[in-house]
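Visitor: Predicted coordinates and the sequence they were generated for:
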Amino acid sequence: MTKISSSQLEKVNTHIVNWLKTYAENANVNGFVIGISGGIDSAVTSTLCAQTGLKVLCVEMPIHQPQSHVNRGREHIEQLKKRFPNVTNIETDLTLLFESFKKEVPLEFKKDILHLTLANTRARLRMTTLYYYAGVHKLLVAGTGNKVEDFGVGFYTKYGDGGVDLSPIADLMKSEVFALGALLQVPETILNAVPSDGLFGDERSDEEQLGASYDELEWAMKENESGKSADDFTGRKKTVFEIYKCLNKANQHKMNAIPVCEINKM
């Protein structure tokens, strides 16, 4: 359930749009570039950026993408272009580039490790593509991470979808992103879709990868911030809390600043 009331959603929307516009104007850029995945986070982020009136470039970057993801992304882009004249789009198919990369590196590793590493490689190829378009069009790369992903369980790729210039929805829980998406008239196909990162070329959901739903992880994040421990819970709640703590600990290297060896402390 969303943590922001319906009466607050309009204010949140206005606040983020003003923040985006002010940041872009101060940075002296033309607008924003966003990778469109067919999911709720990129749909909401691109709609927020579109409301600034600045240039918004939506980029599709398929790599063996499930057709359902492609269809949802295209539906959203077409709807957004009809609503906002400042929105344009382009598709850069990275499938052949990804396959070429695989031919140049050794692949004789444990299956689970290899699949995860290649999934992260997809995200990093997309980041490079977004920064290409950002450079030639003088745009900022808008991140699509939400609060529970970015600061709770670290469910993103370092220097992949984590490589951005600014993060407009990173202080919103996933449930709040869905609520804002409904307000912003994001297509029903996206609002009703099961969250998936689409990095494995199949329909596997985020919940299958994480071991818990976003609602469960939001609950665990709140309980952890209040000082609770796994011993305070039993059954499924205990399991979810332990999943959250394990992911949060394992992914601190994503959430913390890059460590610097300071010579003056020798």
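Guide: Nice, I can see it.
Visitor: make it CA atoms for all contacts and neighbour counts henceforth
Guide: Noted.
Visitor: next SSE after the helix of greatest length in the chain?
Guide: When the chain is scanned for its longest helix (criterion: DSSP state H), the result is helix 111-137. Sequence-wise, the next helix or strand downstream of helix 111-137 (DSSP states H and E) is strand 139-141.
Visitor: hang on, the earlier thing: for the longest helix of the chain, which positions count as buried?
Guide: In terms of neighbour count (16 or more other C-alpha atoms under 10 Å), helix 111-137 has its buried residues at 118-127, 129-131, 133-134, 137.
Visitor: Now do it: which elements does it pack against?
Guide: strand 31-35, strand 139-141 (3 or more C-alpha pairs under 8 Å, 6 or more residues apart in numbering; DSSP states H and E).
Visitor: Mind checking those strands for the one nearest to residue 212?
Guide: With distances scored as C-alpha to C-alpha, the stretch of the helices and strands packed on helix 111-137 nearest to residue 212 is strand 31-35 (25.6 Å).
Visitor: Below is structure B, check it against A:
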Amino acid sequence: MKVEKVTDHIVKWLKDYAFKAGVKGYVVGVSGGVDSAVTSTLCAMTGLEVLCVEMPIHQHHDHVTRAQEHIIQLKHRFKNVDDVRSDLTPVFTVFKNQMPRVSDSPQVALALGNTRARLRMTTLYYHAGVRALLVAGTGNKVEDFGVGFYTKYGDGGVDVSPIADLLKSEVYTIATYLKVPESILKASPSDGLYGSERTDEDQIGASYDELERAMEQANKNIDIATLSAREQEVYRIYSSFNKKNQHKIKPIPVCTIPTDLLQI
């Protein structure tokens, strides 16, 4: 990958898109992870207005620390960057307490995790609306188009996706080039939706490097029998996530009405 040229291409794309849309710049939710760090830095490089938003909800201490370290560094490097902290813990608590009480289950935990992501999406669009900004998404190619590892109408609810054509390994390469803080580069990827330090690998059952290989194997229709035992396991994990998350990966289905039914 030609890192400098890819970086310049994304920055120009972001700048052109904002200009055509008639907005001042971008708002980015900063989580302390590499994807949001790269996205916010790329947005900052446009010279347009950039708002970094922290949105803790019972957040793990390490996430908060990394997010703040990145924001401080970014504001020092770019004068067009501002930040705001919207603590959503009280909002989430009120929402949770208003819901019917049901027994603890994986389904309830997942629903509450997705609720956190959707509260954050609403918050980003509030800040974007009052400042005439667009919401920049932070999803990468493996998450968005491989395993669908994001929340529909949560972190998937964005205006633009500047890094969605980059594999996770490519995001790390650009992050190094952009001088993202070392603490973020070394941190294990985590969506931060469950309070504890529950990594993406813990939830998926495979690392992003493994998922990238499985994604490539699937795209090439490789005979799974030729793979090692671990590669076969990861391939099945990838295929399972890809299949069940097609409702995220594909456009929303539209019920098309036959023309003869619309005629009077």
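Guide: Perfect, thanks for sending it. For clarity, every value in this text was computed on a predicted model and none was experimentally measured.
Visitor: what's the most buried one of the helices and strands packed on helix 111-137 of structure 1?
Guide: Highest mean neighbour count of those: strand 31-35, a mean of 28 (counted as mean count of other C-alpha atoms under 10 Å).
Visitor: So which bit of structure 2 is that strand matched to?
Guide: Using TM-score structural alignment, the residues of structure 2 aligned to strand 31-35 of structure 1 are 25-29.
Visitor: what's the average distance of that stretch to structure 1?
Guide: Here the mean offset of stretch 25-29 of structure 2 against structure 1 after fitting is 0.2 Å, by mean C-alpha distance after the TM-score superposition for structure 1.
Visitor: Trace residue 258 of structure 1 over to structure 2, please.
Guide: Alignment note (TM-score structural alignment): residue 258 of structure 1 maps to residue 252 of structure 2.
Visitor: That match: what's it in contact with?
Guide: Residue 252 of structure 2 sits next to no residue when contact means C-alpha atoms under 8 Å, 6 or more residues apart in numbering.
Visitor: so where does it fall, helix or strand?
Guide: Taking DSSP H and E as the criterion, residue 252 of structure 2 maps to no regular element, lying outside all helices and strands.
Visitor: Against residue 246 of structure 2, how distant is it?
Guide: When distance is defined by C-alpha to C-alpha, to the nearest Å, residue 252 of structure 2 is 10 Å away from residue 246 of structure 2.
Visitor: Residue 105 of structure 2 now?
Guide: Remark: distance between residue 105 of structure 2 and residue 246 of structure 2 (C-alpha to C-alpha) = 24 Å.
Visitor: got the helices and strands packed on helix 111-137 of structure 1 as JSON lines, with distance to residue 53 of structure 1 columns?
Guide: Converted to JSON lines, those look like this (distance: least, C-alpha to C-alpha, whole Å):
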{"stretch": "strand 31-35", "distance to residue 53 of structure 1": "9"}
{"stretch": "strand 139-141", "distance to residue 53 of structure 1": "13"}
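Visitor: right, so of the ones you listed, which gets closest to residue 177 of structure 1?
Guide: Proximity of these to residue 177 of structure 1 was assessed by C-alpha to C-alpha; the nearest stretch is strand 31-35, lying at 16.2 Å.
Visitor: ok so, going back, out of the helices and strands packed on helix 111-137 of structure 1, which comes closest to residue 237 of structure 1?
Guide: strand 31-35 (34.5 Å).
Visitor: residues in contact with the aligned residue in structure 1 for residue 243 of structure 2?
Guide: Residue pairing (TM-score structural alignment): residue 243 of structure 2 is matched to residue 249 of structure 1. Residues touching residue 249 of structure 1, when contacts are defined by C-alpha under 8 Å, 6+ apart, are absent altogether.
Visitor: Could you check how far residue 249 of structure 1 is from residue 158 of structure 1?
Guide: Here residue 249 of structure 1 is placed at a distance of 15 Å from residue 158 of structure 1 (C-alpha to C-alpha).
Visitor: ok, now residue 238 of structure 1?
Guide: The value you get for residue 238 of structure 1 to residue 158 of structure 1, if C-alpha to C-alpha is used, is 28 Å.
Visitor: Same question for residue 108 of structure 1.
Guide: As for residue 108 of structure 1, its distance to residue 158 of structure 1 is 23 Å (criterion: C-alpha to C-alpha).
Visitor: the more surrounded of the two?
Guide: More neighbours surround residue 158 than the other of residue 108 of structure 1 and residue 158, with 16 against 7 (other C-alpha atoms under 10 Å).
Visitor: Which residue is the nearest non-sequential neighbour of that one?
Guide: Taking C-alpha to C-alpha, 6 or more residues apart in numbering as the measure, residue 158 of structure 1 lies nearest to residue 254, with 6.2 Å between them; neighbours along the chain are not counted.
Visitor: ok, then the element right after the helix or strand harbouring the match of residue 243 of structure 2?
Guide: Under DSSP H and E, the secondary-structure element containing residue 249 of structure 1 is helix 235-250. Downstream of helix 235-250 of structure 1, the next assigned helix or strand under DSSP H and E is helix 252-255.
Visitor: That following helix vs structure 2 - mean distance after superposition?
Guide: Between helix 252-255 of structure 1 and the aligned residues of structure 2, the post-superposition mean distance stands at 0.4 Å (mean C-alpha distance after the TM-score superposition for structure 1).
Visitor: coming back round to it: quick one: closest of the helices and strands packed on helix 111-137 of structure 1 to residue 197 of structure 1.
Guide: Nearest to residue 197 of structure 1 among these is strand 31-35 (12.3 Å), distances taken as C-alpha to C-alpha.
Visitor: C-terminal to that closest one, what's the next element?
Guide: Scanning the chain past strand 31-35 of structure 1 towards its C-terminal end, the next helix or strand to appear is helix 40-50 (assignment: DSSP H and E).
Visitor: Which other helices and strands does that next one contact?
Guide: Based on contacts counted as 3+ C-alpha pairs under 8 Å, 6+ apart, the elements that helix 40-50 of structure 1 packs against are helix 6-27, strand 31-35, strand 55-60, helix 67-83, helix 174-183.
Visitor: my guess is residue 13 of structure 1 meets residue 180, correct?
Guide: Yes - counting by C-alpha atoms under 8 Å, a contact exists between residue 13 of structure 1 and residue 180, whose distance comes to 7.5 Å.
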